[in-house]
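> Have a look at this prediction, sequence included:
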Amino acid sequence: MGRRSERLSKQGMLASDLAGEGDVIQVVSRAFDVLRCFEGHEARLGNLEISSRCGLPRSTVSRLTHTLTRMGQLVYLPRDQKYRIGPSAVAMSTSMMKGLQLRNLIRLRLQDVADQLPGTVGFVIPDRYHLVYLEFARAANALGLHEGTGSRISMTSTAAGFAYTAALDMDVGDALIAEMEREIPGDAALLKARIEDNRHHLREHGYVLGCGTWSPHINGCAVPVWSPQYQTFVVVTIGLLAAMFDENRLHQEVAPQMIELGAAIGGLLEGAEGDIFANRIERKPLPVPVRNNNKIIKTEDTNELEAGARRARPARSVRARDGRR
């Protein structure tokens, strides 16, 4: 792998951009900014609306939408004088769904927790200053939080965002916050004020809480998990009604289940590249974590750890100190 590729894969996003190295092709970055404006297949936006959403000059947006339309990424609607997501973008996203079996297994894991806790359990992936739900599950009696697949949540005010940024290498996390301060200063302040506490709590306990930061009525708990496929941290998270689950109850009742969920999802992600297309991934019982020197390991790994083996384990903990915090 080349040096630039190593930099880009350090935390699964444009680390070189965040570090100020300036080797990002701006026109490509702006084209993706335009596509991000379309939340949902039915979204219809004009150049002025796109310009307002992504903060680019209207003339720049006009050139980008013209090019993206020629490429099939957008479709122009003459009657509305607006654009919507095009067939090429849909086809590209569909090709990314080949891991549907894995996602189904992840959804089952999420549902295992949702059946025990009256909240919304999610599996999210980072997208610039937000996180996007790839999968979710909730109990029939879930109250308060109703996010769904494709929903975007803030990285600066949610338990999932706190967990993701706390898991990043310190230099990468600090560079990301610095970028946020330039782009979204108001939102970045909350994250910056608590990043050190989040990092400390994640190292010590393996999870992060967010109580009333996104909404005064919602408390959350989240666990970051390293994804070999995406070369970044993904996050398993749960949102619960604050009136039912205060901070103490999150620590005592919710966090242990989320840590187990994170270990299970980590095991699925570790085995996905070799097994997902061969239909050999099985749904196994949630692992029971064993604590050893403040680490969470899977019981089947105990002998290997005692022997000092260094090879990759089925489920990574952010406390395993494997170079990714």
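Looks like it came in fine. Numbering: from 1, shown residues only.
> CA atoms for contacts and neighbours, from now on please.
Fine.
> Count the residues that sit near the closest residue in space to Val24 that isn't next to it in sequence.
Distances taken as CA to CA, 6 or more residues apart in numbering put Asp17 closest to Val24, at 6.3 Å, once the chain neighbours are dropped. Burial measure for Asp17: 17 neighbouring residues, criterion other CA atoms under 10 Å.
> also this one, for the comparison:
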Amino acid sequence: MSFTPQEDESKDRLFVEALARGLRVLSAFRPGESALSNQVLAQRTGLPKSTVSRLTYTLTKLGYLSQDADSGYYRLGLAVLALGSAVLGSYDIRRVAAPLMRDFALKHTISVSLGMRDGSDIVYLETCRSQARVSVQLSVGSRVPLASTAIGRACYSSLSTTERELADTDMAARYGQDWPLVQAKLEQARQQVLQRGYSESFGEFERDVMAVGVALPSPAPGQGSLCLNASGPAFAFDADTMRQQIAPALMQLARQIVPGA
């Protein structure tokens, strides 16, 4: 879940500020965290602690949060899970992709994931981990940055000029003074995709992870850009292996999932 309020939203008479604040609270939770206090939620959202307290109370009453009886901290509730399941269920491509991805992961002893762009991030819709003893530990719902991952770079490279300009604006705000360097890396990745059909990220997102990525056509009008990656530990996959074996296989997987990809 991604929420990035804009300065001019307060001038939009259709914009419901109370709803937006509640969504900011839900967006503050990150994968792998057990529970958060009102103080931490206030820090992450930039909202006053008194406002956060009212929001967490309301969200708990509605089932979107649950409160630990001992610590008083909050975790995401089952109502959020129901929403997430509804979202994932709306993407029919997952049902097509999942068995093909499992076969790919088993055959190549590498993890493979399907993701969709959400602002300047990629959200994983499906993932199949390698059966190897050590594999990349990301799961459905995990978020990774567009700029430094193979899956993100593949997705970025597939955007239209207008979409890319909007993504650039988001990332310029996110990376600040580092944006020119980040932008140069993204353009380099885009040229690679145009020439070779895939992107790569070797130790840039996680030092010991090697990954390649490819883009998929949108499965339906109005749905965002989809992309695939294959990622594995650097001790098992070097750059040559990723480029010569895994990348061509991943492009073939993309064509199996969406003919003509």
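Looks like it arrived, so ask away. Bear in mind that the values here come from a model prediction, so they are computed numbers and not experimental data.
> TM between them?
The TM-score (TM-score structural alignment, normalised by the length of structure 2) is 0.80; 253 aligned residues with a CA RMSD of 3.3 Å.
> still on that earlier bit, is it correct that the residue nearest to Val24 of structure 1 is in contact with Ser29?
No: no contact is recorded between Asp17 of structure 1 and Ser29 when judged using CA atoms under 8 Å, the distance being 10.4 Å.
> now the strands: where do they sit in the stretch 1-150 of structure 2?
Secondary structure of the stretch 1-150 of structure 2, counting by DSSP state E, counting those that start in this stretch: strands at 65-67, 74-76, 111-118, 121-128, 143-145.
> whereabouts in structure 1 does the fourth one align?
Under the alignment (TM-score structural alignment), strand 121-128 of structure 2 falls on residues 130-137 in structure 1.
> and that stretch, which residues are buried?
Neighbour-count burial for stretch 130-137 of structure 1, with 16 or more other CA atoms under 10 Å as criterion, is recorded at 130-137.
> and the two most separated of those?
With distance counted by CA to CA, no two of the buried residues of stretch 130-137 of structure 1 lie farther apart than His130 and Ala137, which are 19.7 Å apart.
> Out of the strands of the stretch 1-150 of structure 2, flag the one nearest Gln244 of structure 2.
For Gln244 of structure 2, the closest of these is strand 111-118, at 16.7 Å, according to CA to CA.
> got the contact list for the closest one?
2, 101, 104-105, 122-130, 135-136, 146, 151-152, 155, 224-232 (CA atoms under 8 Å, 6 or more residues apart in numbering).
> And it, how far out from the chain middle?
Going by CA atoms, centre = their mean, to the nearest Å, the spacing between the C-alpha centre of strand 111-118 of structure 2 and its chain's C-alpha centre is 7 Å.
> Return the angle between stretch directions for it and strand 121-128.
On the basis of axes from the mean of the first three to the mean of the last three CA atoms, to 10 degrees, strand 111-118 of structure 2 is oriented at 150 degrees to strand 121-128.
> which ones are touching the aligned residue in structure 2 for Ala163 of structure 1?
Correspondence of Ala163 of structure 1 to structure 2, assessed by TM-score structural alignment: Ala154. Shown here is Ala154 of structure 2, whose contacts under the criterion CA under 8 Å, 6+ apart are 189-190, 193, 198-199, 213-215, 227.
> at 6 Å instead, please
Contacts here follow CA atoms under 6 Å, 6 or more residues apart in numbering; on that basis Ala154 of structure 2 touches 199, 213-215.
> tell me which element the counterpart of Val172 of structure 1 in structure 2 falls in.
By TM-score structural alignment, Val172 of structure 1 lines up with Glu163 in structure 2. Following DSSP states H and E, the helix or strand that holds Glu163 of structure 2 is helix 161-175.
> with structure 1 superposed, average distance for that helix?
Average distance between helix 161-175 of structure 2 and its aligned residues in structure 1, after superposition and using mean CA distance after the TM-score superposition for structure 1, equals 2.6 Å.
> mean offset of the longest helix along structure 2 relative to structure 1 (after superposition)
The residue-count maximum for a helix in structure 2 (DSSP state H) belongs to helix 179-196. Using mean CA distance after the TM-score superposition for structure 1, helix 179-196 of structure 2 ends up 2.6 Å from its aligned counterpart in structure 1, as a mean over the superposed pairs.
> with structure 1 superposed, average distance for the next helix or strand after that helix?
Under the assignment DSSP H and E, the closest C-terminal helix or strand after helix 179-196 of structure 2 is strand 199-202. Mean deviation of strand 199-202 of structure 2 relative to structure 1 after superposition (mean CA distance after the TM-score superposition for structure 1): 1.1 Å.
> contacting residues around whichever helix or strand comes after strand 199-202 of structure 2?
Where DSSP H and E defines the elements, the next helix or strand beyond strand 199-202 of structure 2 is strand 209-216. If you take CA under 6 Å, 6+ apart as the criterion, strand 209-216 of structure 2 is touched by 150-151, 154-155, 198-203, 226-234, 261.
> again, only this time at 8 Å
The set of residues external to strand 209-216 of structure 2 that reach it, using CA under 8 Å, 6+ apart, is 136, 149-155, 157-158, 197-203, 225-234, 237-239, 242-243, 246-247, 250-251, 254, 258, 261.
> Next up, the contacts around the residue mapped onto Ile50 of structure 1 from structure 2.
Using TM-score structural alignment, the equivalent of Ile50 of structure 1 in structure 2 is Leu41. Taking CA under 8 Å, 6+ apart as the definition of contact, the neighbours of Leu41 of structure 2 are 25, 28, 52.
> What is the neighbour count of the first one?
It stands for Val25 of structure 2. A count of nearby residues for Val25 of structure 2, using other CA under 10 Å, gives 22.
> Quick check: it vs Leu76 of structure 2, distance?
Distance of Val25 of structure 2 to Leu76 of structure 2, computed by CA to CA, to the nearest Å: 10 Å.
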